[in-house]
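just a sequence and a predicted model for now, questions to come.
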Amino acid sequence: MSGFNPLSTAGLKRLETERQREKALNLTRRFSDERQALMSILKKSPTIKAMQEWMGEEEISSFTKKKFVVKKPVKEHHDPHPAKPAPGFMDRLLGRSAKIEQDYQDRCAMVDADNAEAERRYDASIAEWEAQWSKHEADQAKTEKAEAARIEDANQKIRDIKKAWQDGDAETVVQYVAAIMRMSDHPPPLAPRVELQYDKTAKLLLIDYWLPLPSDMPTTKTVRYNATSGEFSTTQISQTDAKALYDNMCYQACLRTIRDTFRGDKPKNIDTIVFNGNVTAVNAATGKKSTETIMSILVGRDAIAGIDFKNVDPKACFKSLKGVSASSLSGLAAVVPVIKFNKTDKRFIKAEEVELVEDGSVNLAAMGWEEFEHLVRQVFEREFASRGGEVKITQSSADGGVDAIAFDPDPITGGKIVIQAKRYTRPVGVSAVRDLYGTAQSEGASKGILVTTADFGPDAYKFVQGKPITLLNGGHLLHLLEKHGMRARIDIAQARRELGLSSKISGRAQG
């Protein structure tokens, strides 16, 4: 009787078929699990303790002093004096007694000298050991002091944030809500991007929340493998079930965001939350991407106090709280937001159009700094226009602040973007980049862009690694201008001559 041979052609084909069918089964289970996770969003939440310690816990010093491993020198054994010889009869008879005594004294002197040398070596080794020990103790004390200072500095920052949170500082309240968003376990395709605005006087928080599209949902019901064709085939859940899945997910995401934000708000800085659920999709009428609000709700803290969110029907709960939406969210029908996200800023000024001559002869490095800032705004406005974004220029200031602010509605890469323009004739140092990073954080921006006619120093490039900061040098700027039908050039040496700059560059003349 012949058995199954896994190494035969038929055996290998059978093993491959089993492997592919197992893969298809695992995919079916994965899609099912993803749908189940989306149906259970309200059943999960960060702990109250985690939400109330969102700024981090204070660190306790755990410094352990390193042992001094150098052994202490041991005193060498001292040799004793030799036994004193007694002169014999013949020694005395022949007069050798004095010689014997002298030899004895010489041997004793040699022993004393050897012992003295051993004592000197011991004293020297002890002095060296004590110096090493003192250095070790001083190094350990210095390290312990530095570690204590680091911990105190980190803890003080936490205490400062905690106090600002308790005092209702607007920026800190926004940081709190962003932290709660990060803590929440959002199953795919939920990867919320939000814009937040807080009115301290009204204790009102406005959340603009970008939702995924119906096409992003895990609607695959089964995955099967056909051994004959070697291909996978899929079946989908019904359109009715797909619409219900999308609607349910949106309502749950909205309610959970509101619930978690209120639950963790220990200082009660927030009395009212406005949630606008937005989507960015291609408009069927225009063929262009646009952002629309498909659900909007204004709800007070007291209104949700008695709700058991784990057992509610999400849509019924949303409607009972006077939420506004179409009968089905999956149709992406726009509604009027209860309150719109305020993009007005008293710093914004009227934009001016900059005309560049067609032959590209304008030297950007010699352009007036105000004109240069308007040009940067202009080219970025064209860059963001295809996505429905907008760019506003701010009033000129000498504090290195924001030169322009872009609002990009793209749900993945967009958000509020701060832009600074530096018409420099020397490389931009790391301090300017560090200032932009701080400005982006204080503005609550998702990204910062620094544009210059020159280049950036190596420290600047090193600083931005892993940070949401983009550096655009003169070459990048010329390429961006050309992309949008604008030509110019950058001649640093000529600009320095025209601007009358010496080897030292001062103040505003650089940027």
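Arrived safely, thanks for sending. Computed from a predicted model, the values in this text were never measured in an experiment.

CA atoms for contacts and neighbours, from now on please.
Will do.

show me where the stretch 301-450 of the chain has its strands.
Counting by DSSP state E, counting those that start in this stretch, the stretch 301-450 of the chain has strands at residues 324-325, 348-349, 390-394, 404-408, 415-422, 447-452.

for Ile273, which of those strands is the nearest?
Closest of the strands of the stretch 301-450 of the chain to Ile273 is strand 324-325, at 14.1 Å (criterion: C-alpha to C-alpha).

does anything pack onto that closest one? Which helices or strands?
In terms of contacts (3 or more C-alpha pairs under 8 Å, 6 or more residues apart in numbering; DSSP states H and E), strand 324-325 is packed against strand 289-300.

one more to weigh against that first structure:
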Amino acid sequence: MARRSTLWTEIARDRELRQRQNARAVRVHQQVAKELATDAARARQADDRDAKARERERIEAERHAGLNEADNQNARLEARVDELAALLKTCVSAPPVTVEQLTAIQLPPFVPGPDGVALEPPERPVMQDGGLLSRSRRRREYEQAVEQYASAFEQYKARDRGRVARLEALREAHRQHVEDLRAAAVDRAANLRAGLRDGVEAVVEEFAVQAIAMLQLPDGIGLEPKAAYRRDPREIVVDIQLPDTKVLPTEKSVKYVHVRRSFTVKERSRNELANMYGGLLATLPLCVAQLLFSSLDAEVLDSVTVNGILPTADRATGRPVARCLVSVTTSRSTFDELVLDSPELDPVLCMRELGAKLSPHPLDYEEVLPFLTFELAKYRLDLSVDVAAGMDGRVNLSTMDWGEFEQLIRQLLQEMTGADSRVTRRSKDDGIDGVVFDCNAVLGGEFIVQAKRYRNVVPANDVRALAGVMHDKRANHAIFVTTAWFSDDGRRFALDNRVRLVEGPELKHLLRVHLGLDVLVPSARRRRRAGANDAGVGPAA
């Protein structure tokens, strides 16, 4: 009984021990699981904190980037405003344009090409030491290599002499080309100086256009000048192309709104834009006039007229139009009294002081009438005289003075078109007796006129010559008025080349209808003899 009791006691003790071990193992497992769960939770918390920190850093970086971009845009806006405001000061501080600047050339560098690279000489042979070959064998191979080297070296020297010869020829050709360019530049400078000294119209116009093109202007502003110079009054008329309102910074400021992750723009008021654009329109002609007066001598230039032309589109029709928004004419003495580099000077008030015409509503591109148009300045115009008022009785065109006849034709065309009609001076008129501007739709545009008193047929060559002058002057049309008649060839040529022909009978009719004058046209030979008289044209005696 004692042994059985002891056995059950041992069994119970072992069971209890295993139960305690199992319980301890469970507790250890639970503890490990709990620690793992705690570590995982801490890791997730750490990841969340890192993610939030990165998000905060991203948002902050985004905010700083937005603020920096807004600051950069505001800086660009301010720089553009300052650049436009300081344009007059920049132009005034620039030195005058000289002949040397206009005739300076960029000399091309010498480019030798492949012949500029030295040839590689053949490699000199070397006597081999040791090896499997005997000394005598090595010696024979070395001597053969020396002979081959000598032949190859002679060929190398011949090729190199040819290369050097070609290189020297290229160098000499380049030197001669550079000398020719320099000589041409010197000749061009001499011709330009002589032309400016003598007041040659074409030379002065070329100098003015190139000088204006050298003005340092803000981006988006290209004047594309056209110049017409008249020597007798020492006057130059310049048409410059104005920029539209797109060159203005319409935004006043830019602000970054972080909450909306976007930029808000504050626009400039219409009044502010009008003042800014009006100031630009006033500044550009002042810059051009200052440059011309400072670059051309007083013996050449005494008066400047600048017209600012804006190429745009008609809002009603969509057709392209050119509108004059500013026009100023001033003499050298008046302009020299201005202190353009004064910080207190207002370009708009300065232009008003000069009596300039400025668009009253520049943002609407409202036009002004120019003082003197570029088209008028192209011609040597004379004073207009009313000769029709002094004619009594029946007028015989054959006995009229040439100048009075041209003035009579001018009056006739002006009465017919209602446009500005002028006569040219007798000397250097390029074969033009008159000009009509801004004609009606029938005539159209700029119209050059030639008026001749002939008794015989006008040959086709005279019509062709007038058409050539029309193209040279870039006029829209031409009219040839004569007291005689035109050849059939001249008529056909005129129909195809925008030349309007007026013969004696039609001229007589037009003078009676539009000026109330009953005139006598010089007796003309019968038209059937036109072919015979084509070669012999004689003006009225």
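Arrived safely. Fair warning: this is a prediction, and the values are worked out from it, not measured in the lab.

still on that earlier bit, tabulate the strands of the stretch 301-450 of structure 1 (TSV), appending mean neighbour count and distance to Asp302 of structure 1.
Formatted as TSV, these follow (neighbours: other C-alpha atoms under 10 Å; distance: least, C-alpha to C-alpha, whole Å):
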stretch	mean neighbour count	distance to Asp302 of structure 1
strand 324-325	20	19
strand 348-349	15	37
strand 390-394	22	37
strand 404-408	23	33
strand 415-422	24	31
strand 447-452	23	36
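
would CSV of those strands with distance to Tyr225 of structure 1 be doable?
Below are the strands of the stretch 301-450 of structure 1 laid out as CSV (distance: least, C-alpha to C-alpha, whole Å):
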stretch, distance to Tyr225 of structure 1
strand 324-325, 41
strand 348-349, 59
strand 390-394, 48
strand 404-408, 43
strand 415-422, 42
strand 447-452, 45
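
the helices in the stretch 201-350 of structure 2, which residues?
201-213, 270-295, 332-336, 347-353 (DSSP state H, counting those that start in this stretch).

may I see those arranged in JSON lines, with distance to Gly162 of structure 2 as well?
JSON lines is the format used below for the helices of the stretch 201-350 of structure 2 (distance: least, C-alpha to C-alpha, whole Å):
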{"stretch": "helix 201-213", "distance to Gly162 of structure 2": "46"}
{"stretch": "helix 270-295", "distance to Gly162 of structure 2": "53"}
{"stretch": "helix 332-336", "distance to Gly162 of structure 2": "64"}
{"stretch": "helix 347-353", "distance to Gly162 of structure 2": "68"}
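
how about those helices, which one is nearest Gly445 of structure 2?
Using C-alpha to C-alpha as the measure, helix 201-213 is the one of the helices of the stretch 201-350 of structure 2 that comes nearest Gly445 of structure 2, at 23.4 Å.

got the buried residues for that closest one?
201, 203-205, 207-212 (16 or more other C-alpha atoms under 10 Å).

closest to Val164 of structure 2 among those residues?
Of the buried residues of helix 201-213 of structure 2, the one sitting nearest to Val164 of structure 2 (C-alpha to C-alpha) turns out to be Gln210, at 43.1 Å.

OK, contacts around the closest residue in space to that closest one that isn't next to it in sequence?
What sits nearest to Gln210 of structure 2 in space, not counting adjacent residues and going by C-alpha to C-alpha, 6 or more residues apart in numbering, is Leu102, at 7.2 Å. By C-alpha atoms under 8 Å, 6 or more residues apart in numbering, Leu102 of structure 2 lies in contact with 207, 210-211.

which single one of those is nearest to Ser253 of structure 2?
Ser253 of structure 2 lies nearest to Ala211 out of the contacts of Leu102 of structure 2, by C-alpha to C-alpha, at 36.6 Å.
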